[in-house]
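J.: Fold the following, please.
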Amino acid sequence: MGHLVPHTVVGIPLHGGSVRAPADVFESIFEVFLILGTAVGILVVTYTMYHALKYRDRGGDDPYADKVERPVMGEMPASGSGGRKVFYSFGISALIVVSLIVWTYSSLAYVEDGPTIEGEEDIHITVEGYRFGWAFIYPNGHEASTLRVPQNWVVRLEVTSRDVFHNFGIPELRVKTDAMPGQTTEAWFTAPETGTYEAVCYELCGSGHSVMVSPVEVMPQDEYREWYAGTNGTNGTNGTAASVDAASVGGVPA
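T.: Here you go, the predicted model:
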C-alpha cells in the first residue's frame, strides 16, 4: 500500500482562467522565443543585405567613393559614429535578453511550484510506478490502475517507485517527473478538456518498458464526483481503505 497524503481535499476551480496549466506556460514560452528569434533573424539578415548591396564595390563608377572610408588591409577601421551604434545596439539587446530571462524564470518557477489560491486547496494523488505499470492512490485510499481526474481542477501528484527508476509523464498535458524508489517527486497539472490520455514511462526500466502505459481519464466534475463516491473508499487491489467524507468527494466540493 502506498503513502496516503494527509490532506483536506478541496478542489480549485479555474477562476476566469487565472490558473494556467503547465502546457499553456510552455506553449507561451515557445511562442515568445519563436517570434523573437524570427524577428531578430529577419532584422539581422535584412540589415546585412541592405548594406552589402548599398556599399558594394562598383569599380570606377562608385557614388560612395568619397563618402565611405573602406577598410584597408592591415589597418583598423575608424569609427563612423563615435561608437553610438554599438552602444545603442548593446543596450537594447541587453534589455531584451535580461527581460526575457526574468520572464522565463518566473514562468518556470510557476510551473515548478504550481498555483496558490488563498483559502482553497487542491487534489492530491499518490502515483507509484512498478514494473510494468502505474498505481494511483486517491486521498480516501482507493487504488486504481487508471488515473481519473476532474476537468478544470488543479491536481497534484506525489510520484515514487516500488522497485527501479521510472519516469512518469502525460505527454498531452505536459506532465513529467521522476519516479524513484525511496524518494518522492511532485508534479501538478490541470486538464481543460475532457477525454482519455495516456500516462507513460520515460525511463528505460526493463523488458516491459514499452507497455508501461496507463489511461488518464479527464471527467466532467459532476461525473467525477459520482465516480469517486462510488468507490466508497475501497481499494481496487487491497480491499477497503479509509471512509470518504461525504461533504468532500474526491476533492470536488458537493
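
J.: C-alpha only now, for contacts and for neighbours.
T.: Fine.

J.: So which residues of the stretch 1-150 of the chain form helices?
T.: 22-54, 84-113 (DSSP state H, counting those that start in this stretch).

J.: what packs against the shortest one?
T.: I take that to be helix 84-113. Identification of packing neighbours for helix 84-113 by 3 or more CA pairs under 8 Å, 6 or more residues apart in numbering; DSSP states H and E yields helix 22-54.

J.: before we move on, back to that, so which of the helices of the stretch 1-150 of the chain comes closest to residue 166?
T.: Put simply, out of the helices of the stretch 1-150 of the chain the one that sits nearest residue 166 is helix 84-113, at 19.6 Å, with distance taken as CA to CA.

J.: so how far is the closest one off the chain centroid?
T.: Helix 84-113 sits 20 Å away from the centroid of its parent chain (CA atoms, centre = their mean, to the nearest Å).

J.: With mean neighbour count as extra columns, can I get the helices of the stretch 1-150 of the chain in a markdown table?
T.: Written out in a markdown table, the entries for those read as follows (neighbours: other CA atoms under 10 Å):
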| stretch | mean neighbour count |
| --- | --- |
| helix 22-54 | 12 |
| helix 84-113 | 12 |
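
J.: Those: which one's closest to residue 121?
T.: Nearest to residue 121, of all the helices of the stretch 1-150 of the chain, is helix 84-113, at 13.9 Å by CA to CA.

J.: From residue 39, how far off is residue 94?
T.: When distances are taken as CA to CA, to the nearest Å, residue 94 and residue 39 turn out to be 16 Å apart.

J.: and what of residue 96?
T.: Summarising the geometry, the distance separating residue 96 from residue 39, computed by CA to CA, is 13 Å.

J.: Spit out the contact partners of residue 180.
T.: Taking CA atoms under 8 Å, 6 or more residues apart in numbering as the criterion, residue 180 is in contact with 159, 160, 161, 164, 165, 166, 167.

J.: go with 10 Å
T.: Contacts for residue 180 were tallied using CA atoms under 10 Å, 6 or more residues apart in numbering; they are 128, 129, 159, 160, 161, 162, 163, 164, 165, 166, 167.

J.: The helices of the stretch 1-150 of the chain into TSV, with extra columns for distance to residue 214?
T.: Formatted as TSV, the entries for the helices of the stretch 1-150 of the chain read as follows, by distance: least, CA to CA, whole Å:
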stretch	distance to residue 214
helix 22-54	20
helix 84-113	24
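
J.: To check against the first, give me the structure of this:
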Amino acid sequence: MNGDVIQLVVQVDDLIPRGTRMNVFESIYWVFIALGTLVGIIVIGYMTYSAYRYRSTGDHAADGDDDRPYLGELPTGGGKGRKLFLSFALSAVVVISLIVWTYGTLLYVESPVSAQEADEELEIQVVGQQFAWEFIYPNGESSFELHVPADQRVRLVVTSDDVFHNFGIPALRAKTDAIPGQTTETWFIAEQPGEYQAHCYELCGAGHSGMNAKVVVMEPSAYEEWYASMGENASGNGSGDASGENATATPTAGNGTNASGTASTNASENTS
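T.: The predicted structure follows:
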C-alpha cells in the first residue's frame, strides 16, 4: 500500500515541469490554452448541435420530432438531472486538477532546489537605489551590470537602500520586490549567452524610467575569467566596486541631470 502511494506521488511529481522559469511558465501557459480551447470546442459544439437540432422550420408536424419543446410547455423527464450532474462533475474534476497542478508548479518556482543542491547556486545580492541597481557578488565586489554564467541557476537576493523598487528581467521571467529593510528572492537560469535588460517595475521617482541595468550572460569559462579579474580593473568589463561604477551609472539612471554636469554648473556659479 505504501509503495503504491509513493509511486502515485512520484508520478504526480513527474507532471510538474522542471528547468528554467521560462520553461515552467510556458508549460503553464500552454496547459491553460489547451484546456481552454478544449472546453470552448465542447461548449460551442454542443450549442451549435442544439441550435441545429431544435431549429424552427415553421411546421412542427412535418419535423416529426416529439422531443421538441413548445412555448409554455413545462419540461418533463430529462434524465432526472443526470446531464446537469455529469457536467458539474466533469467541470469540477478539470478545475480541481488544474488548480492542484498549477499550485504544485508554483511551489517548484518558489523553491526549485533542495538543501543539497543549494550549494551549486550562484547567489548575488541586488540593491536598488535611486536610480540604479547594484549587484554584489560572493567575493564582495560589486558592479552596476549583472554578469552571470549560462546554464547555471542564479539566485538573486534583492533589497533597497531608499524607497520601494521592483527588480525584473522580463526575458528571463525573473521579478521580485526591492523593499527597504527587507530581502526578497528570485532565481533564473539563462540558457543562451547574450545581453538582456533589467528594469524597475515600481514607480520610484523622477528617474524611474531610466533605472535599468544590463544583464550579461557569459559562457561558464568566460564568466570564471571575468569573476577572477574583478577588483583588478575597476573600470574594465563593466565591473568594479560601487564607487568606481557610480560615475558610470548615475548619468544614465538619474532624472536627466548627470553628476559631472551638476558639478560643473555649481563650479561656474560659485566662480561667478
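
J.: Any chance you could compute the TM-score here?
T.: After superposition, the two chains reach a TM-score (TM-score structural alignment, normalised by the length of structure 1) of 0.81; 221 aligned residues with a CA RMSD of 2.1 Å.

J.: for the helices of the stretch 1-150 of structure 1, which one sits closest to residue 151 of structure 1?
T.: Checking the helices of the stretch 1-150 of structure 1 against residue 151 of structure 1 by CA to CA gives helix 22-54 as the closest, at 14.7 Å.

J.: Give me the mean deviation of that closest one from structure 2.
T.: Average distance, helix 22-54 of structure 1 versus aligned residues of structure 2 after superposition (mean CA distance after the TM-score superposition for structure 1): 1.0 Å.

J.: angle of that helix against helix 84-113?
T.: Computed with axes from the mean of the first three to the mean of the last three CA atoms, to 10 degrees, the direction of helix 22-54 of structure 1 lies at 170 degrees from that of helix 84-113.

J.: And helix 22-54 of structure 1, how far out from the chain middle?
T.: Once both centres are worked out by CA atoms, centre = their mean, helix 22-54 of structure 1 turns out to sit 23 Å from its chain's centre.

J.: Against which helices or strands is it packed?
T.: Counting by 3 or more CA pairs under 10 Å, 6 or more residues apart in numbering; DSSP states H and E, the packing neighbours recorded for helix 22-54 of structure 1 are helix 84-113, strand 185-189.

J.: Reformat the ones you listed as JSON lines; add distance to residue 68 of structure 1.
T.: As requested, the helices and strands packed on helix 22-54 of structure 1 are exported to JSON lines (distance: least, CA to CA, whole Å):
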{"stretch": "helix 84-113", "distance to residue 68 of structure 1": "17"}
{"stretch": "strand 185-189", "distance to residue 68 of structure 1": "60"}
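
J.: re the thing from before, and the helices of the stretch 1-150 of structure 1: which comes nearest residue 70 of structure 1?
T.: Each of the helices of the stretch 1-150 of structure 1 was checked against residue 70 of structure 1 via CA to CA, and the shortest separation belongs to helix 22-54, namely 12.4 Å.

J.: Can you check what angle separates the closest one from strand 185-189?
T.: 80 degrees.

J.: Of the contacts of residue 180 of structure 1, just say which sits nearest to residue 77 of structure 1.
T.: Within the set of these, residue 167 lies nearest residue 77 of structure 1; the separation is 56.6 Å, counting by CA to CA.

J.: The closest one: how many residues sit nearby?
T.: The local packing count at residue 167 of structure 1 equals 19, with neighbours defined by other CA atoms under 10 Å.

J.: So it lies in a strand, does it not?
T.: Yes. Secondary structure of residue 167 of structure 1 (DSSP: H, G, I helix; E, B strand; the rest coil): part of a strand.

J.: tell me the contacts of it?
T.: Residue 167 of structure 1 is in contact with 129, 159-161, 176-180, 200-205, counting by CA under 10 Å, 6+ apart.

J.: which two from these end up farthest apart in space?
T.: The most widely separated members of these are 159 and 204, with 16.9 Å between them, by CA to CA.

J.: More neighbours: which of those two?
T.: Neighbour comparison, residue 159 of structure 1 and residue 204: the larger count goes to residue 159, with 26 against 13 (by other CA under 10 Å).

J.: what's near enough to touch the more buried one?
T.: By CA under 10 Å, 6+ apart, the contact list for residue 159 of structure 1 reads 125-129, 134-136, 166-168, 177-181, 183-187.

J.: Now the buried members of the residues you listed.
T.: 125-129, 134-136, 166-168, 177-181, 184, 186-187 (16 or more other CA atoms under 10 Å).

J.: nearest residue to residue 102 of structure 2 other than its sequence neighbours?
T.: Across the structure, with CA to CA, 6 or more residues apart in numbering as the measure, the residue nearest residue 102 of structure 2 apart from its sequence neighbours is residue 28 (7.1 Å).

J.: Would you mind measuring from the aligned partner of that neighbour in structure 1 to residue 154 of structure 1?
T.: Under the alignment by TM-score structural alignment, residue 28 of structure 2 pairs with residue 29 in structure 1. When distance is defined by CA to CA, residue 29 of structure 1 is 21 Å away from residue 154 of structure 1.

J.: For residue 92 of structure 1, what is the corresponding residue in structure 2?
T.: By TM-score structural alignment, residue 92 of structure 1 lines up with residue 90 in structure 2.

J.: I'd like to check which residues are in contact with its match.
T.: Contacts of residue 90 of structure 2 were listed using CA under 10 Å, 6+ apart, and they are residue 96.

J.: One more pass at 7 Å, please.
T.: Contacts of residue 90 of structure 2 were listed using CA atoms under 7 Å, 6 or more residues apart in numbering, and none were found.

J.: for residue 124 of structure 1, same thing?
T.: Counting by CA under 7 Å, 6+ apart, residue 124 of structure 1 makes contact with 5, 139, 155, 156, 157.
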